[in-house]
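1. Structure for this input, please:
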Amino acid sequence: MTLTRTELARYVDHTLLKPEATAEQVAELVAEGADLGVFSVCVSPSMLPLDVPEGMAIATVCGFPSGKHHSAIKAAEAARSILDGADEIDMVIDIAAANAGEFAVVEADIAAVRAAVPEGKILKVIIESAALSDAAITGACLAAEAAGADFVKTSTGFHPAGGASKHAIELMAKAVGGRLGIKASGGVRTADDALEMINAGATRLGLSGTRAVLDGLDGTGGAHIVNPGAAGY
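-> I've put the predicted structure just below:
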């Protein structure tokens, strides 16, 4: 199939998570997201509530970016964000627990946040894939599924190990087998990057430079993808 600019935009969580971000910059993010036709905007929880156009979802983060928060604190943060209007919560796992093979700990952490995120709201689980072994990527994805998550997500975009990769997306897709969505985030800066992630199995993209990615699709007549996911899954 051929993916158009409009269709690619519907994969995108248009993101601004810089700690120095201002209310004015967040308002600009929302306006740009509306102009581009993105699925959602993703901002820090302290920037909520937001006034967004009809049809645009609001995402925020939890336990971000380290994941080294008590589960009860992550759950409380998620619950507050839901009260402040968030539709989707992107939480960070305890990365060390995953790499140590302590997947019961990872699952319990995710389950605590899931209990604070009601039915009808989306929970995405950031596993920080570049910092994990292949076995830990698979185990973390299975723990997320067991805990009731809706998505697994590659990266915060803040870890020195790096962001999304084709290899990680393929491992994640194999682990969840279409039962969960997969979000590629961190280092996806071009249309080619975005298409590579979608071809590997991503069903959502976390982008801070969305306009540049979409502009990169222009002039190509659209781009062919071989493994289309359900945008907005």
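2. CA only for contacts and neighbour counts going forward, please
-> Noted.
3. Lys153 and Glu28, how far apart?
-> 25 Å (Cα to Cα, to the nearest Å).
4. Val43 too?
-> From Val43 to Glu28 the distance is 12 Å (Cα to Cα).
5. Could you also give me the structure for this next sequence, so I can compare it with the first?
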Amino acid sequence: MMSGTGTFDITKLPAYIDHTLLKADATAEAIGKLCDEAKQYGFYSVCVNGMWVPAASKALAGSGVRVSAVVGFPLGAGLTGVKAYEAARAAEHGAADIDMVMAVGALLAGDEDYVREDIRAVVEAVRGQAIVKVILETGYLNEDQKRTACRLAEEAGAHFVKTSTGFGPGGATVEDVALMRAAVSPNVQVKASGGVRDLAAALSMIRAGATRLGTSSGVVIMNGAAGSSGY
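-> Down below sits the predicted model:
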């Protein structure tokens, strides 16, 4: 293991990665390539918009790579019932992970009940079918608001809290990952997403407490791992 990777077993790195393509101009060809790369490297999942869930599920069948679908993406400002419906349909078509965007405006306004019930509706819509990650969009929040968001996500039954969409202000930081890890119980995991583009960034997020990494740079990260550790 190269200097700087600490005690982390770098051969486990692929299982941390949600290989991500969420751009509006994504094509079927690009989604197919994403799935091929995920199978090649053994990534945990591919993360895609809802319209691509059926194709990704078909492409990944039998591979062990899961499908993550975003919900209420990227603003989090849709109606709760629509978010729940979107999540349920994604799970129906093969998504095993749902990455939903929190109602950021409601949190900023102090409406904790709305935020909690918005998350709970999605959790209940896919119970027994998929896990739910709640995207806080940390770039809009101060530290107290981040802690509150984490608490509400856990109270609503979410399985993960996640930093960012990658489409809002800022992205994942070591400080935010550490704050979020401290703000939830061991029953809830942390996903770092937004700006995780190389091996050094990936390892720093893991050291801070992330157990999942959302990135469109999974291949770059693995090439860095291969060059540094013989992986």
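6. that older thread, of Lys153 and Glu28 of structure 1, who's got more company?
-> Under the criterion of other Cα atoms under 10 Å, the comparison of Lys153 of structure 1 against Glu28 puts Lys153 first, with 29 against 12.
7. Kindly state which residue of structure 2 is aligned to the more buried one.
-> Alignment note (TM-score structural alignment): Lys153 of structure 1 maps to Lys162 of structure 2.
8. Who are the contact partners of that match?
-> By Cα atoms under 8 Å, 6 or more residues apart in numbering, Lys162 of structure 2 lies in contact with Lys133, Val134, Ile135, Leu136, Glu137, Val190, Lys191, Ala192, Ser193.
9. now those as JSON lines including neighbour count and secondary structure?
-> Converted to JSON lines, the contacts of Lys162 of structure 2 look like this (neighbours: other Cα atoms under 10 Å; DSSP: H, G, I helix; E, B strand; the rest coil):
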{"residue": "Lys133", "neighbour count": "29", "secondary structure": "strand"}
{"residue": "Val134", "neighbour count": "30", "secondary structure": "strand"}
{"residue": "Ile135", "neighbour count": "31", "secondary structure": "strand"}
{"residue": "Leu136", "neighbour count": "25", "secondary structure": "coil"}
{"residue": "Glu137", "neighbour count": "29", "secondary structure": "coil"}
{"residue": "Val190", "neighbour count": "28", "secondary structure": "strand"}
{"residue": "Lys191", "neighbour count": "27", "secondary structure": "strand"}
{"residue": "Ala192", "neighbour count": "31", "secondary structure": "strand"}
{"residue": "Ser193", "neighbour count": "28", "secondary structure": "strand"}
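10. what two of the residues you listed are the furthest from one another?
-> Spatially, the most separated pair among the contacts of Lys162 of structure 2 is Glu137 and Val190, at 13.2 Å (Cα to Cα).
11. Who are the contact partners of the equivalent of Val43 of structure 1 over in structure 2?
-> By TM-score structural alignment, Val43 of structure 1 lines up with Val48 in structure 2. Val48 of structure 2 makes contact with Thr20, Leu21, Leu22, Val67, Ser68, Ala69, Val70, according to Cα under 8 Å, 6+ apart.
12. Return the distance of the nearest residue to the last one once chain neighbours are set aside relative to Phe160 of structure 2.
-> Nearest non-adjacent residue to Val70 of structure 2, counting by Cα to Cα, 6 or more residues apart in numbering: Asp99, 4.6 Å away. Distance, Asp99 of structure 2 to Phe160 of structure 2, using Cα to Cα: 9 Å.
13. Mutual contacts of the two, please.
-> Val132, Lys133, Val134.
14. Could you export those residues as a markdown table, including distance to Pro186 of structure 2?
-> Converted to a markdown table, the shared contacts of Asp99 and Phe160 of structure 2 look like this (distance: Cα to Cα, whole Å):
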| residue | distance to Pro186 of structure 2 |
| --- | --- |
| Val132 | 16 |
| Lys133 | 15 |
| Val134 | 16 |
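15. Closest one of the residues you listed to Asp118 of structure 2?
-> Nearest member of the shared contacts of Asp99 and Phe160 of structure 2 to Asp118 of structure 2, counting by Cα to Cα, is Val134, at 10.5 Å.
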